[in-house]
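Q: any chance you could fold what I've pasted below:
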Amino acid sequence: MAEVRLDQPVAALRGVGAALAGKLAGLGIERVLDLLLHLPLRYEDRSRCQRVATLRHNESAQMALRVLETDTRNAPRRQLRVFCEDADGAPFLLRFFHFRNAQAQGFVAGAGIRVWGVARMGPGGWEMVHPEYRAFPDIAQVRPEGGVRPVYPLAAGLTQARLRGLVTDALSRAGGDPALGAGEVAALSPPTALDALRIVHQPPDADSAAALMAESHPARRRLIREELLAHQLSQRIVKRRMRSLDAPALDGIDDARDALEGQLGFAMTGAQRRVIGEIGADMARTRPMLRLLQGDVGSGKTVVAASAMLAAVRAGWQAAMMAPTELLAEQHARTLGDWLAPLGVSVVLLTGRLRKREREERRRAIAGHEVQIAVGTHAVFQDDTRFARLGLVIVDEQHRFGVRQRLALRDKGPDGLRPHQLVMTATPIPRTLAQTAYADLDLSVIDELPPGRTPVVTAAVANGRRDEVIERLRTAVAAGRQAYWVCTLIEDSEQLAAQAAEEAAGLLEAALPGVRIGLAHGRLSAADKQRVMREFKESQLQVLVATTVIEVGVDVPNASIMVIENAERLGLSQLHQLRGRVGRGHTESQCLLMYQPPLGESAGERLDVMRRTHSGFEIAEKDLALRGPGELLGRRQTGVVALKIADPVRDAEELPELADIAERLLDDSAERERVHALVARWVGDVQRYGHV
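A: Just a heads-up that it's a prediction; the model follows:
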């Protein structure tokens, strides 16, 4: 039997043609290795037959039964009923709604039958609907099908049997692949990767399958540790390569901070000063800074960024700031201009909204060093935007950009010098997750809010009290305040039963005559959406009805009420981000979490956390535990490394040891082949996370 390599296309396996390869690609399976890393969701124990007395409602079971009699009914719908009993004489019913007469005749009274399906307690007792089955001459001759079978995630056109066959073929032919042996790391302990994969796909018995599902089996732990190690290695490779490059030494951040503080007219917090010191120490070196700045909503990240940019400008260099939306870029450009223009620093906005001539003029000014700070969206990092002396890159809301987008600006430095990089996020990321997803970045945290910030009063309100909520809006608007009304959907959905944004706007217009109400959602063109949000910021609108497009939005200090419909459908971090849109002025603000009762346990827990705390980090830890890293950070399109079986919360205790192992492997040149084999196995080409 010819061996296959793990990096070969899955078409190298028997029976995989173009059509089947296309279906597998829908599951992310393109290589033989991808197939082996497509792990089972659960297992079916077909090693024994159960009796009726041991069944559990809505759980799969294999049973040995004796056929008693059959009948066919046509009401309320056509069905074949097969009345059976187990060896104890306990009754059991099989139902078939799609059958042929020949099939009905195959059930012979007194014969034995082995069935597999989901057992449930029906109106007349235990039953199965459309089970798999096989006939035997007598119940005494019924034998279990044997073994424990994996159950995989499927795509349209694929069956469990087909996928199991492909995995079996791959496991039997991949033993000689050098990449498997080359990637073995002694510190991970046995079994080997290939042996672990064999056990995971083909557990020897039911106890092993149960241990695999409980994440306690050595084979599963081996793969989890190996995956975490591979990601630690991949991110550290990027970090080391960047550290090996040259960057301009930008001194003087303390003087820049003091000058900015004098201009602002208010004192920075201790946390801001500490973080500025960490950033300044990095910028003063001749190696590129790679730092992630975390700060809760309203913690003053922009002030920190402005200090760093002012230091870069005073050292004779330029700075660029990238934001995910045009409106946020406009806000940053306006704020930085107000703060820095009196200090002699020029700030220019660069977005796709500019007319071509104006955009080209600004690009020429940037290229000629007539402009010291450029703020914009994706237009900043396009190929035709060139900087004279780019020394610092700041990326706001890191999770909205892919890693490639973030790293594209680093090639815009002069004479082979790479600019320093500071990426910021208002989405608090638990340290355990940051160690996994952002291991290529050093971490700074602003863990203190500026004095004078009034906490937002948060309350959960049932949908039945909608009139009371509208009355609060009426009072706030009459007092000259503004309000957000956030809906989770744009149009009606039977599944979610959520209030549509357009319907909500209509209801509010009817309930609040004379109030200027705007509507913003994802179906609007970018220009219309920006126009509505700009009108709200400029107080032309009093109430903004929107979907979650305003999660990362503009600063409107006059907005004092945030209403979130169907709040039980959103994650904690998203709720926290939305709440952060209010409470930016000196008036007490409110966040009203409207929900549809009855609340499930998880939804009730989320709303309770929102009422109890304003700490973004406490909220993020809880959100990570409830929803997992994929939902908190975004999936692959956001540039976050996607984990297949490891979990940074559950497996957090593994990370310190694996980080040490990763550093030792990277320090040992003899381990180079092993390291790259391990990274290729789990991550792919590390270059896609940053070609350096």
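Q: from here on, contacts and neighbour counts on C-alpha atoms
A: OK.
Q: between the two ends of stretch 343-357, what distance do you get?
A: By Cα to Cα, to the nearest Å, the extent of stretch 343-357 from end to end equals 29 Å.
Q: gap between that stretch and the chain center?
A: 33 Å (Cα atoms, centre = their mean, to the nearest Å).
Q: counting neighbours, which bits of it end up buried?
A: 345, 346, 347, 348, 349, 350, 351 (16 or more other Cα atoms under 10 Å).
Q: between those, which is closest to residue 99?
A: If you rank these by distance to residue 99 using Cα to Cα, residue 351 comes first, at 63.5 Å.
Q: ok, that closest one touching residue 324?
A: No: applying Cα atoms under 8 Å, one finds residue 351 not in contact with residue 324, separated by 10.7 Å.
Q: any common contacting residues for these two?
A: Both residue 351 and residue 324 are contacted by 377, 378, under the criterion Cα atoms under 8 Å, 6 or more residues apart in numbering.
Q: kindly list the longest helix within this protein.
A: helix 218-243 (DSSP state H).
Q: report the buried residues of the helix or strand following that helix.
A: Next in sequence after helix 218-243, counting helices and strands by DSSP states H and E, comes helix 253-264. By 16+ other Cα under 10 Å, the buried positions in helix 253-264 come out as 253, 254, 256, 257, 259, 260, 261.
Q: which residues touch residue 677?
A: Contacts of residue 677 by Cα under 8 Å, 6+ apart are 179, 180, 182, 183.
Q: quick one: which of those residues is most hemmed in?
A: residue 183 (22 neighbours; other Cα atoms under 10 Å).
Q: now that residue: how far from residue 437?
A: 22 Å.
Q: again, but for residue 71
A: Taking Cα to Cα, one finds residue 71 at 60 Å from residue 437.
Q: repeat for residue 278
A: The value you get for residue 278 to residue 437, if Cα to Cα is used, is 21 Å.
Q: of these two, who's got more company?
A: More neighbours surround residue 437 than the other of residue 278 and residue 437, with 22 against 15 (other Cα under 10 Å).
Q: burial measure for residue 19, as a count.
A: 10.
Q: for the helix or strand harbouring it, packing partners?
A: Using DSSP H and E, residue 19 falls within helix 18-25. Contacting helix 18-25 under the criterion 3 or more Cα pairs under 8 Å, 6 or more residues apart in numbering; DSSP states H and E is no other helix or strand.
Q: the strands in the stretch 501-650 of the chain, which residues?
A: Counting by DSSP state E, counting those that start in this stretch, residue ranges of the strands within the stretch 501-650 of the chain are 517-520, 543-546, 559-564, 590-595.
Q: here is the second sequence; please produce its structure so I can put it next to the first one:
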Amino acid sequence: MSFSKRNLTELRQISDKRAQLFAKLNVNNLEDLLFFFPRAYQDMSKTTPLHLVVDGETTTIKAKIAKTPTLQRRGKLSWIKTALTDGATVISAIWFNQPWLMQKLQPDNIFYFYGKIQNQGRSFSIQNPQIMTEQEYSDNKIQAIYPLTKGLTQNLIRSAVKQTIDLYDNYLYDPIPDEIRKKAKLSTLEFALEKIHLPNNQQECLIARERLAFEELFLIRVALYLLKKKRVEDAKAYSLLIEDTVKNEQIIEQMNQLRANLPFELTNAQVMAVNDLLNDLKKSNPMNRLLQGDVGSGKTLVAAFAIAYVKFCGGQSLFMAPTSILAKQHYQTLKDFFAEYPFEIRLLTGQTKSKVRAEILESTANGKIELIVGTHAVLEQDLKFENLVLTITDEQHRFGVKQRAVLGETDNKGYTPHRLVISATPIPRTLGLILYGDLDLTLMRELPKGRKKIQTYTATSQDETRIYTLMRKAVERNEQVYVVCPLIEDSDELDDVDSVESVYKQLSQNIFPDLNIGLLHGSLK
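A: Predicted coordinates:
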């Protein structure tokens, strides 16, 4: 019978009541338990001689019971005290509320003890240490630590997991083909499932984690590939491959003129990115492309060339930004870029007045407006396009799932818009393929000539004085300083996170009262 259909109550010590506690951890059957991975590990493999123990350290010692233990009680509290020795040094040991240990702690018996060392004057003690025989220690040098819920203990979960592994008979299908697994030098699924729970050493644990992590990402990648394949097969887009030779030559001339009018040369990365977009726009399947590059690499300019091509072919475009401030910035940039062309561009945000909004909606529906730049406000149901060919989303991850889904909806003619996603978030290629697996990837690694390289440094709250000094020196060089905060206002739930308003008050009143400091955030009118 499949592990997914076998109940936890088949295991020793697991009653119906305890099975309900496991269910709180989303563990409902033996297969769930097999994939209920540890959150950490307790490594007891290294032993410390008694004369080298350090106050405050949690360590493993091997010692003999040096004297008969004593049991004392006070109300509901009980404690056992004894002495441990390794033949050269003696330390004391104490256990609270575990009177049953009296039978185990017989003089001259040798055990392994794992616990926290405390210094008491000239002597040391170990409190509530775990006790293990030679065999128990050999089998449990590294112990898994699992997420818990009230009523379950680590020992109970470890016992249940051990029983499940003993019952496991390689019944699960390995989703990674042998050829790929061997090429990636990964372990078998059976080995990984055993060693993620019961490693004999840290190396086995790492091998198991690597194998299981690879499998998780592999399955995500395969799923995204299938989604992409289905999208390519099922969806159709407006193909901007112009068959009319005369019109095609006109469009090419317009694109060349647009480039010639630039006061600077495009970088090689920009040229390659523009080519990627134009090639996608000429296909009958919807473009789904991620354009990733550092701040200042010229991503907006590349997007502008795609917008221009759509316009020259008679289509409409939509450019979405996550905030109204960023939307206004893109709007102005694109207005300046197309200043010499008869190009109807409008800005639409949540702050757009009703009368103006109504006019924009009407002009967009009849095709007079060729480009809308805006925020999530453009996704409301009353915004209709006559011929929406291209959607561009800046920093897509900052939009909600439903908002992103709207961008991929087909129009009343059954066409899906081409989709371009722009991001300045540094993403390694392999990670990008995982996070954006349903998108083709264009990376812009080259900055325009004369653009200074951005230098990034990390600092902690202990570096505040040094940071303020650097800020002061920057201002003295007639440079500007921007301080970005995650919150607008202070939050009771996030009391350790700085807000724009609190930082502004601190800087303007206490740190730099002599400087002209401005406050800017999305809620300002």
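Q: tell me which of the strands of the stretch 501-650 of the first structure sits nearest to residue 162 of the first structure.
A: strand 590-595 (44.0 Å).
Q: so where is the closest one in the second structure?
A: Mapped onto the second structure using TM-score structural alignment, strand 590-595 of the first structure covers no residues at all.
Q: that strand versus strand 559-564: what angle between them?
A: 10 degrees (axes from the mean of the first three to the mean of the last three Cα atoms, to 10 degrees).
Q: mind giving me the packing neighbours of strand 590-595 of the first structure?
A: Checking 3+ Cα pairs under 8 Å, 6+ apart, strand 590-595 of the first structure ends up next to strand 457-462, strand 559-564.
Q: what comes up buried for it?
A: Buried residues in strand 590-595 of the first structure, counted by 16+ other Cα under 10 Å: 590, 591, 592, 593, 594, 595.
Q: want to try a markdown table for the contacts of residue 677 of the first structure, with secondary structure and distance to residue 405 of the first structure as columns?
A: Listed next are these as a markdown table, based on DSSP: H, G, I helix; E, B strand; the rest coil; distance: Cα to Cα, whole Å:
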| residue | secondary structure | distance to residue 405 of the first structure |
| --- | --- | --- |
| 179 | helix | 31 |
| 180 | helix | 33 |
| 182 | helix | 33 |
| 183 | coil | 30 |
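Q: and for residue 509 of the second structure, the neighbour number?
A: 13.
Q: cool, and residue 369 of the first structure?
A: 18.
Q: what lines up with it in the second structure?
A: Match for residue 369 of the first structure (TM-score structural alignment): residue 367.
Q: buried residues in the helix holding residue 19 of the first structure, which are they?
A: 21, 23, 24.
Q: ok, stretch 602-610 of the first structure next?
A: Taking 16+ other Cα under 10 Å as the criterion, stretch 602-610 of the first structure shows 603, 605, 606, 607, 609, 610 as buried.
Q: residue contacts, the fifth one?
A: So that's residue 609 of the first structure. residue 619.
Q: residue 605 of the first structure -> the second structure?
A: Aligned partner of residue 605 of the first structure by TM-score structural alignment: none.
Q: just the helices in the stretch 501-650 of the first structure please.
A: Assigned by DSSP state H, counting those that start in this stretch, the stretch 501-650 of the first structure shows helices spanning 501-511, 526-537, 572-579, 601-612, 616-627, 629-633.
Q: residue range for the fifth one in the second structure?
A: Using TM-score structural alignment, none of the residues of the second structure align to helix 616-627 of the first structure.
Q: stretch 674-690 of the first structure now?
A: Under TM-score structural alignment, there's no match for stretch 674-690 of the first structure.
Q: now do the strands in the stretch 1-150 of the second structure.
A: Using DSSP E, counting those that start in this stretch, strands in the stretch 1-150 of the second structure cover 40-43, 58-65, 70-74, 77-85, 90-96, 110-120, 123-132, 142-145.
Q: the ones you listed: which one's closest to residue 518 of the second structure?
A: strand 40-43 (45.8 Å).
Q: check the mean deviation of the closest one from the first structure.
A: Superposed on the first structure, strand 40-43 of the second structure shows a mean distance of 5.3 Å to its aligned residues (mean Cα distance after the TM-score superposition for the first structure).
Q: which outside residues touch that strand?
A: 141, 142, 143, 144, 145, 146.
Q: now with 7 Å, please.
A: Taking contacts as Cα atoms under 7 Å, 6 or more residues apart in numbering, the residues outside strand 40-43 of the second structure that touch it are 141, 142, 143, 144, 145.
Q: is the fourth one in contact with residue 199, as I believe?
A: No: using Cα atoms under 7 Å, residue 144 of the second structure is not in contact with residue 199, being 8.5 Å away.
Q: number of residues surrounding the nearest residue to residue 220 of the first structure once chain neighbours are set aside?
A: Distances taken as Cα to Cα, 6 or more residues apart in numbering place residue 212 nearest to residue 220 of the first structure, at 6.0 Å, with adjacent residues excluded. Neighbourhood size, residue 212 of the first structure [other Cα under 10 Å]: 21.
Q: so which of the buried residues of stretch 343-357 of the first structure comes closest to residue 93 of the first structure?
A: Distances from residue 93 of the first structure to these, taken by Cα to Cα, are shortest for residue 351, at 67.8 Å.
Q: I figured that closest one hits residue 381, correct?
A: No: when contacts are counted by Cα under 7 Å, residue 351 of the first structure is not listed as touching residue 381 (10.7 Å).
Q: redo the helices of the stretch 501-650 of the first structure as JSON lines? Include distance to residue 265 of the first structure.
A: Formatted as JSON lines, the helices of the stretch 501-650 of the first structure follow (distance: least, Cα to Cα, whole Å):
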{"stretch": "helix 501-511", "distance to residue 265 of the first structure": "40"}
{"stretch": "helix 526-537", "distance to residue 265 of the first structure": "24"}
{"stretch": "helix 572-579", "distance to residue 265 of the first structure": "27"}
{"stretch": "helix 601-612", "distance to residue 265 of the first structure": "33"}
{"stretch": "helix 616-627", "distance to residue 265 of the first structure": "27"}
{"stretch": "helix 629-633", "distance to residue 265 of the first structure": "36"}
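Q: so which of those is the most packed in?
A: helix 572-579 (a mean of 24; mean count of other Cα atoms under 10 Å).
Q: other residues contacting that helix?
A: Residues contacting helix 572-579 of the first structure (Cα under 7 Å, 6+ apart): 427, 551, 562, 591, 606, 619, 620, 623.
Q: name the nearest of the residues you listed relative to residue 461 of the first structure.
A: residue 591 (10.1 Å).
Q: so who does the closest one touch?
A: Counted by Cα under 7 Å, 6+ apart, residue 591 of the first structure has contacts 456, 457, 458, 459, 561, 562, 563, 579.
Q: any idea how many residues pack against the fourth one?
A: Residues contacting residue 459 of the first structure under the criterion other Cα under 10 Å number 17.
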